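Colleague: With the sequence up front, the predicted model follows.
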Amino acid sequence: MKTSLSNEETLQAPISSGFGPQTTAQEVVGDLDLTGKIVIVTGGYSGIGLETSRVLAEAGATVIVPARTPEKARAAVANIPRLELEALDLMDPASIDGFAQRFLESGRPLHMLINSAGIMAAPLSRDARGYESQFATNHLGHFQLTARLWPALRQAGNARVVSVSSRAHRMGGVDFSDPNFEHREYDKWQAYAQSKSANVLFAVALDTKGRAHGVRAFSVHPGLIPSSDVGRFLTEEDVAPKPVLQNEQVKPAVEGKGEYLKSTSQGASTNVWCAVSPQLEGLGGVYCEDADIAEAVPADSLQGTGVRPWAINSEYAEQLWQLSEKLTGVKFDL
């Protein structure tokens, strides 16, 4: 398990940030002035993505939100200042390239890229290339998007890329021999776990390759958020037993308890912390939760918190990078 790293890498261990499960995204930002910062938030028009967009924009940043159907997203973001809506479908390589090209043509640097969009436990479907939808949307689409936006990230001089993962990575890693379920029976939860492990591994590899260019990368478990749109495919059987609510309010998160439900604002806090916190200056390549770096735990750990060894293994991270280049046909201009 990768827990002790070179001097240039970050130890996968909490840094006592002073935050926790109850911390909100607004509390993380505090009085930071993000005027002049350019941010892209995929999935930034619903759930924790919307809250991430709102908090960063209200702190002064210009936020670009790419959406598969911008007209549907317009109402959700109508009252957020300095927010630009764009078109992007993460299952469509041409759409990814088109969005990235339009942004690059604007000549602007990209200070923060928050890859928050995703699907969970979806029934088996494939993109036009034949790739399984959760792996294609949650990982491959964001891999290609990040690669295409690389010139703008480098231009920023001090950029951060945040990959929104999940504690579901603990259910399994990437099957490098059959990532698209072509030779094994499809299991929606194994497919989701694979895509979320891929999000963590992508951050490990991207940080290793990007730090020399001023780009640092992080992965995030937001927490359990019952109002999140990512669960739109879930059945009653998937969510049973139902979460306990108190007077229709989310049961508050409690320090040290990784199983408690979070509000949307609490769920967005780690996204925002990884994107803007001065506490992370000079750090990267780590999996974070509850607005802190998470603990590395053994593969057989039964706790809900922490990151499993297969998700932070540098050899697996490089193997995934090579696989992703092969499947997308896209390479970073490093």
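Modeller: Yep, that arrived.
Colleague: contacts and neighbour counts: CA atoms only from here.
Modeller: Fine.
Colleague: Please report how far the residue sitting furthest away from the middle of the chain lies from Ala78.
Modeller: Distance from the C-alpha centroid of the chain, by Cα atoms, centre = their mean, peaks at Asn247 (31.0 Å). Distance of Asn247 to Ala78, given as Cα to Cα, to the nearest Å: 30 Å.
Colleague: Okay, one more to line up with it:
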Amino acid sequence: MTQFDAKSTADDVLAGVDLTGKLAIVTGGASGIGLATTRALARAGATVVAAVREPGAVSLDFAEARRLDLADLAQVAEFAAGFGTVDLLIANAGVMACPETRVGPGWELQFAVNHLGHFALVHHLFPALARSGSARVVVVSSNVRPDAPIRWDDPFFVAEPYDRWAAYGQSKAANALFAAHLDVLGRPHGIRASSVHPGAILTPLQRHLTRAEMIEAGWIDEQGNAADYFKTPEQGAATQVWAAVQPDLGGVHCSDCAVTPFRPSSSDAARLWTMSTTLTGLLS
């Protein structure tokens, strides 16, 4: 039974937790809930690396910013090569509902960044995570439906017209499936992995949505005020830091600082892992 809930903040969760000597990586760690996560982990004593696309554009006095573009697999490999031991990895960076954009060999951007970039990052960091002996990987997903589909035959919307929300939903379903299978493969090496739904938070993630779209969706009112159910970035960061410090937690999906009933399909998780190794050319 957790003592935290939807209103808890990352600092609430980490109160009394000592992460001194731990190395944490937070992708997208300089804005939105990623920034709140970075700050909270640093306050708890961790050495934190914020992986961001443009380190020169951010100013962090409590963490180190390093360049990482998850859409560039060569850069992902270069970034990961600089680590000896990694204790915590928060796969937080993401893109939502963007216009149709192609990267690399024609990959759709949301699937490429939200899933394949993090898949490649974990592949390259696996030895460093294993050296920790008790590493935790937390993958930021969403409010995933049990039947959320992976477009196995057309993940990049080549055969059918691009749908930005379907693409986003697929990438978030992939996040949950990825964490589930990573936990299976990582457990013998002391690596545990979980996925989380951080809740609804107004952050730069909504950069591709118009004000009118967010009003129509009920996310904000005419004055720009967020709906009552929206969290602050500090509250949105709570579940991912909670999952990162729970002993023996792995293979689950979490929300509001608690484990949800949702369990990703183990067969789909294994199938996605195989597909991801083929697409990236990275062997498991």
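Modeller: Noted; the coordinates are in hand. What you see is a predicted model; the values in this text were computed from it and never measured.
Colleague: how many other residues sit next to the alignment partner in structure 1 of Asp256 of structure 2?
Modeller: Under the alignment (TM-score structural alignment), Asp256 of structure 2 maps onto Asp290 of structure 1. Asp290 of structure 1 has 29 neighbouring residues, counting by other Cα atoms under 10 Å.
Colleague: for Ala159 of structure 1, same thing?
Modeller: Ala159 of structure 1, neighbours per other Cα under 10 Å, totals 26.
Colleague: so who does it touch?
Modeller: With contact taken as Cα atoms under 8 Å, 6 or more residues apart in numbering, Ala159 of structure 1 is in contact with Leu110, His111, Met112, Leu153, Gly214, Val215, Arg216.
Colleague: returning to that earlier point: I'd say the match of Asp256 of structure 2 and Ala268 touch.
Modeller: No - applying Cα atoms under 8 Å, one finds Asp290 of structure 1 not in contact with Ala268, separated by 9.6 Å.
Colleague: overlap in contacts of the two?
Modeller: Common contacts of Asp290 of structure 1 and Ala268, defined by Cα under 8 Å, 6+ apart, comprise Pro222.
Colleague: which ones are touching the residue nearest to the spatial centre of structure 1?
Modeller: Residue closest to the mean C-alpha point of structure 1, counted by Cα atoms, centre = their mean, is Val164 at 1.6 Å. Listed by Cα under 8 Å, 6+ apart, the contact partners of Val164 of structure 1 are Ile114, Asn115, Ser116, Ala117, Asn199, Ser219, Val220, His221, Pro222, Asn271.
Colleague: Residue in structure 2 paired with it?
Modeller: Matched by TM-score structural alignment, Val164 of structure 1 corresponds to Val140 in structure 2.
Colleague: And for Phe99 of structure 1?
Modeller: Phe99 of structure 1 maps onto Phe79 in structure 2, with residues paired by TM-score structural alignment.
Colleague: Its match contacts Leu70, correct?
Modeller: No - judged on Cα under 8 Å, Phe79 of structure 2 makes no contact with Leu70 at a distance of 10.0 Å.
Colleague: Neighbour count for these two, which is higher?
Modeller: Taking other Cα under 10 Å, Phe79 of structure 2 and Leu70 do not tie; Leu70 has more neighbours (28 against 18).
Colleague: Excluding covalently adjacent residues, which one is nearest to the more buried one?
Modeller: Gly117 (4.5 Å; Cα to Cα, 6 or more residues apart in numbering).
Colleague: residue in structure 1 matching the one you found?
Modeller: Using TM-score structural alignment, Gly117 of structure 2 sits opposite Gly141 in structure 1.
Colleague: tell me the contacts of its match?
Modeller: Contact analysis of Gly141 of structure 1 by Cα under 8 Å, 6+ apart lists Leu90, Met91, Asp92, Pro93, Ile96.
Colleague: The last one: what's it in contact with?
Modeller: Contacts for Ile96 of structure 1 were tallied using Cα under 8 Å, 6+ apart; they are Leu88, Asp89, Leu90, Gly141, Gln144, Leu145.
Colleague: Among those, which ones are in helices?
Modeller: Gly141, Gln144, Leu145 (DSSP state H).
Colleague: Can you tell me how far the residue farthest from the centre of structure 1 is from Gly43 of structure 1?
Modeller: 29 Å.
Colleague: for Asp207 of structure 1, same thing?
Modeller: In this view, Asp207 of structure 1 and Gly43 of structure 1 are 22 Å apart by Cα to Cα.
Colleague: re earlier: which one of the ones in helices among the contacts of Ile96 of structure 1 is nearest to Asp33 of structure 1?
Modeller: Nearest to Asp33 of structure 1 among those: Leu145, at 27.0 Å, using Cα to Cα.
Colleague: Tell me if I'm right that that closest one and Gly98 touch.
Modeller: No - using Cα under 8 Å, Leu145 of structure 1 is not in contact with Gly98; the gap is 10.0 Å.
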